[in-house]
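1. Need a 3D model of the sequence below.
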Amino acid sequence: MDLIPQLLVNGIISGALLAIPAIGFTAIFAVLRFPNFSVASLATIGAFAGYAANVGLGLPAVPALVAAFMVAGLVGLASDEIALRPLRPYGALTAAIASIALTIVLENMVRFGFGNDLRGYDLPLVRDWRIMGVRVGPQQVQNLALALVIMAGVFAALKFSRIGKAMRAVADNPTLAELKGIDPVRVGRLTVFVAMGLVGAGGMLLGLGTSIDPLTGFRFILPIFAAAVVGGLGSIPGAALGAMVVGIGEELSLLVLSPAYKSAVGFIAIVLVLAFRPRGLLGERAY
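-> Next up, the predicted model:
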C-alpha cells in the first residue's frame, strides 16, 4: 500500500505524456477516418529530431521540442502525401495497412541515419525531490508541465480558432463543410501536419525520461492506440482521458504484475471499456 501514492504520481505523469501522441492519432482518425499507425515511426523521428537539436546543436529542451514538432510534422505530411493519400479512396483498411508498411520504411531510415545504439538527451543531472514520501524528478515535472501546456493549446485552438473550427466541421461532415466553403483536402493536410507534429513532440517527451533508439515509437504505439480507443476514437478529450486511464493503469498494475506485462494493461482497458461503452468513454467525435 505504501507504493500506491508513488505509482499514482508516476501514472499521472506517464498518462499526460502519452496523451500528446494519442491526441495526434485520434485527430487524424477524426478528420481522415482511418487509423494511421505510422505515428509509431513519427514518434521516433520526433524523438531523434529533438535529440539532434539538443545534443547536436546544444539547444535546451523546449526549443528542441519545437524542432521535434516541426520535423515530425513535415515528414508526416510529406509521407502522407506520397504514400497514404493516394490509397485513402480505397478504404480505411487499405490506408491503415499502408501506414504499417510506411512505419517500417521510416523506422529503417532512422536506423540507417542514427544506427541502433541507445542515445540519451543532454540534460542536467538534478536530484529528485521527495514530497511526503513520493519521489519526483524535476525533469518529470517539466515534462508534465510541457504536456499540459500543449494539451491546453490544442483544446483552445480547436474551440476558438478558425482552423480548429474548420477541422471540427470536416470531422463532423466533410461534404457539408465543403458546401460551406471549407476545403477538406487543405484541412486534411493541416491536420496531418499538426497531428504528426504532436506525435513527434510526444515521442521526445516520452524519450526524455529514458533513452531513445529506432524502435522508441514502436514500443509506445500499443498504449497510444489503447488510449485513443478507450477514450473514443475521434474524440480529442477522450484521447487525453484514455491516456490517463492507461498510464495510471499500467503503473498500478505493477502491484500485482511483472513490468514485462505492463503493456497488456492497455488491451485489458480496451476490452473492459468497450464491453460497456462500445464507442469509448467519450464517444466518437466528441469535442
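2. contacts, neighbours, all on C-alpha from now
-> OK.
3. Let's verify residue 149: helix, strand, or coil?
-> helix (DSSP: H, G, I helix; E, B strand; the rest coil).
4. how far away is it from residue 207?
-> 18 Å (Cα to Cα, to the nearest Å).
5. show me the contacts for residue 207.
-> 47, 216 (Cα atoms under 8 Å, 6 or more residues apart in numbering).
6. tally of neighbours for the residue lying closest to residue 117 once chain neighbours are set aside?
-> Using Cα to Cα, 6 or more residues apart in numbering and skipping the chain neighbours, the partner closest in space to residue 117 is residue 213 (6.4 Å). By the measure other Cα atoms under 10 Å, the count of residues near residue 213 is 21.
7. Thought residue 121 was touching residue 213, still the case?
-> No. Using Cα atoms under 8 Å, residue 213 is not in contact with residue 121, being 11.7 Å away.
8. thinking again about what came up before, which residues are in contact with the residue nearest to residue 117?
-> By Cα under 8 Å, 6+ apart, the contact set of residue 213 is 44, 116, 117, 118, 119.
9. Am I right that the second one falls within a helix?
-> I take that to be residue 116. No. Checked against three-state DSSP, residue 116 lies outside a helix; its state is coil.
10. Second chain to compare with the first, below:
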Amino acid sequence: MDAVLQALINGIISGTLLAVPALGFSAIFAVLRFPNFAIGALATAGAYCAWVVNVGLGLPIPVAIVAAFVGAALVGALLEYGALERLGRGGALMKAIGSLAMGMVIENIVRFIFGNDLRAFDLPLARDIVFGPIRVGPQQLNNLVLALVIMAAVWAFLSLTSLGRSMRAVADNPDLARLKGVNPRFIALVTVAIGSGLCGIGGTLIGLDTAIDPLVGGRVLLSVFAAAVLGGLGSIPGAVAGAFLIGIVEEFTVLALSPAYRLAVGFIVILVVLTVRPSGLLGSKAN
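-> Presented below is the predicted three-dimensional model:
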C-alpha cells in the first residue's frame, strides 16, 4: 500500500510537469488545427535557455523560467513564420510532418552547441521531505507549485483578457472571428508563441526535476501527445486532465512492470482513445 501511495503522489507530480507543455500543444492545435510535433524540441530549447541563464549567468530559477518561456516562444514563432506557415498550404498533414522535421533540426542544433552531456541546474542541496511512508523531494514540490500557478495563469489569460478571448474565438470559428475584427493570422502567431513558451517552461521543470540533454523534450513528446489526445485535442481543460491521468498511469506502470515499458503507455492510450472515443474525454473544442 505504501508503494501504491508513493506511486500516486509521483504520478500527480509527473502529471503537473506534463500538463504545462500539453497546454501549449493543445492551444496550438485548437487555433491552427495541426499537431505541432516540434514541441519536444521547443521544450529542449527552453530548458537550455533556462540553463544558460541559471548556470551561465548565475541568475535565480524564476528568472531562468522566464528566459525559457521567452526563448522557446521566439523559436516557435520564428519556426511558424519562417517555415510551417508556408507548409500549411499543403494541409495539416504536411505541416505536421514539417514540424517533426524542424524539431529534429532544433535538437541537432542544441546538440552541436552544447554537446550530449547531461547538465544540471544550480540548485541547493536539500533533504527529501518525508510524510510517513511518502518521500517527496523539495524541488518536486516547487515544480508542483510552479506548474499549478502557470496553469492558473493560462486559464486567467484565456478567460479574462481580450487577447485570450480572441484566441478562443479563432479556435471556435476563424471566419466569424475575422468578421468581428480579429486577425486570425496574428492570433495564430501569438498562439504559437505562447504555446511554444509553455513547452519551454515544461522542459525546464522536467530539467529541474532531473537534468537536461538534447533529447529531454523528445523523451516526453509521446506522453504530452497522449495527454492531449486523451483529454481531447484542442481542449485546454482536457490537456490538464489527460496529463494527470497519463502521469499517474505511467507511475503505476513502473510500479508493476519494468521502467522500459513506461513509454508504451502513451501508445496504448492513443490507440484506445482513438478507437473508443476519438474526440477524447472532453471533446475537441478549445474551452
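11. Got a TM-score for the pair?
-> TM-score for the superposed chains, counting by TM-score structural alignment, normalised by the length of structure 1: 0.98, backed by 287 aligned residues with a Cα RMSD of 0.9 Å.
12. Which of the contacts of residue 213 of structure 1 sits closest to residue 21 of structure 1?
-> residue 44 (11.2 Å; Cα to Cα).
13. mind checking which helix or strand that closest one is in?
-> Using DSSP states H and E, the element containing residue 44 of structure 1 is helix 39-51.
14. got the contact list for whichever helix or strand comes after that helix?
-> Tracing the chain past helix 39-51 of structure 1, the next element assigned as helix or strand by DSSP H and E is helix 61-79. Identification of contacts with helix 61-79 of structure 1 by Cα under 8 Å, 6+ apart yields 42-43, 45-51, 53-54, 102, 123, 189, 192-201, 204-205.
15. Compare the longest helix along structure 1 with structure 2 and give me the mean distance after superposition.
-> If each helix of structure 1 is counted by residues according to DSSP state H, the longest one is helix 4-32. Aligned to structure 2 and superposed, helix 4-32 of structure 1 gives a mean residue distance of 0.5 Å (mean Cα distance after the TM-score superposition for structure 1).
16. next one: stretch 94-108 of structure 1
-> Per aligned residue, stretch 94-108 of structure 1 averages 0.6 Å (mean Cα distance after the TM-score superposition for structure 1).
17. got a list of contacts for that stretch?
-> 34-42, 44-45, 79, 83-84, 87-88, 214-215.
18. Then stretch 180-199 of structure 2?
-> 20-25, 27-28, 31-32, 39-40, 42-43, 46, 68-77, 80-81, 166-167, 170, 174, 177-178.
19. Out of those residues, which end up buried?
-> Buried subset of the contacts of stretch 180-199 of structure 2 (neighbour count, 16 or more other Cα atoms under 10 Å): 20-25, 27-28, 31-32, 39-40, 42-43, 46, 68-77, 80, 166-167, 170, 174, 177.
20. Residue 279 of structure 2 contacts residue 228, correct?
-> No. The pair residue 279 of structure 2 / residue 228 is not scored as a contact, 10.5 Å apart, by Cα under 8 Å.
21. who's more crowded, those two?
-> residue 228 (36 against 19).
22. Let's verify the more buried one: helix, strand, or coil?
-> helix.
23. got a list of what it touches?
-> Residue 228 of structure 2 neighbours (Cα under 8 Å, 6+ apart): 22, 25, 26, 234, 235, 238, 239, 242, 243.
24. check contacts around the fourth one.
-> Which is residue 234 of structure 2. Residue 234 of structure 2 touches 26, 27, 28, 29, 30, 31, 228, 284, 285, 286, counting by Cα under 8 Å, 6+ apart.
25. What is the burial count for the fourth one?
-> Applying other Cα under 10 Å, we find 25 other residues in the vicinity of residue 29 of structure 2.
26. Can you show me the helices along the stretch 101-250 of structure 2?
-> 138-160, 162-172, 174-179, 184-209, 218-231, 236-256 (DSSP state H, counting those that start in this stretch).
27. what about these, which gets the closest to residue 59 of structure 2?
-> Closest among the helices of the stretch 101-250 of structure 2, using Cα to Cα: helix 184-209, at 14.4 Å.
28. Report the distance from the closest one to the chain centre.
-> 7 Å (Cα atoms, centre = their mean, to the nearest Å).
29. Next, the buried residues of that helix.
-> So, applying 16+ other Cα under 10 Å, buried residues of helix 184-209 of structure 2: 184, 187-209.
30. try stretch 260-269 of structure 1
-> Quick answer for stretch 260-269 of structure 1 (16+ other Cα under 10 Å): 262, 263, 265, 266, 267, 269.
31. Against residue 83 of structure 1, how distant is residue 49 of structure 1?
-> In terms of Cα to Cα, residue 49 of structure 1 sits 22 Å off from residue 83 of structure 1.
32. Could you check which of the two has the larger neighbour count?
-> residue 49 (26 against 15).
33. Nearest residue to the more buried one in space, please, no chain neighbours.
-> Per Cα to Cα, 6+ apart, closest to residue 49 of structure 1 is residue 68, 5.0 Å.
34. next one: residue 203 of structure 2
-> Closest to residue 203 of structure 2 by Cα to Cα, 6+ apart is residue 43, at 4.3 Å.
35. To which residue of structure 1 is that neighbour aligned?
-> In structure 1, the residue matched to residue 43 of structure 2 (TM-score structural alignment) is residue 43.
36. Is its match in contact with residue 214, as I believe?
-> No. Look at residue 43 of structure 1 against residue 214 with Cα under 8 Å: they stay out of range, at 9.8 Å.
37. gap between residue 125 of structure 2 and residue 138 of structure 2?
-> For residue 125 of structure 2, the distance to residue 138 of structure 2 - Cα to Cα - is 9 Å.
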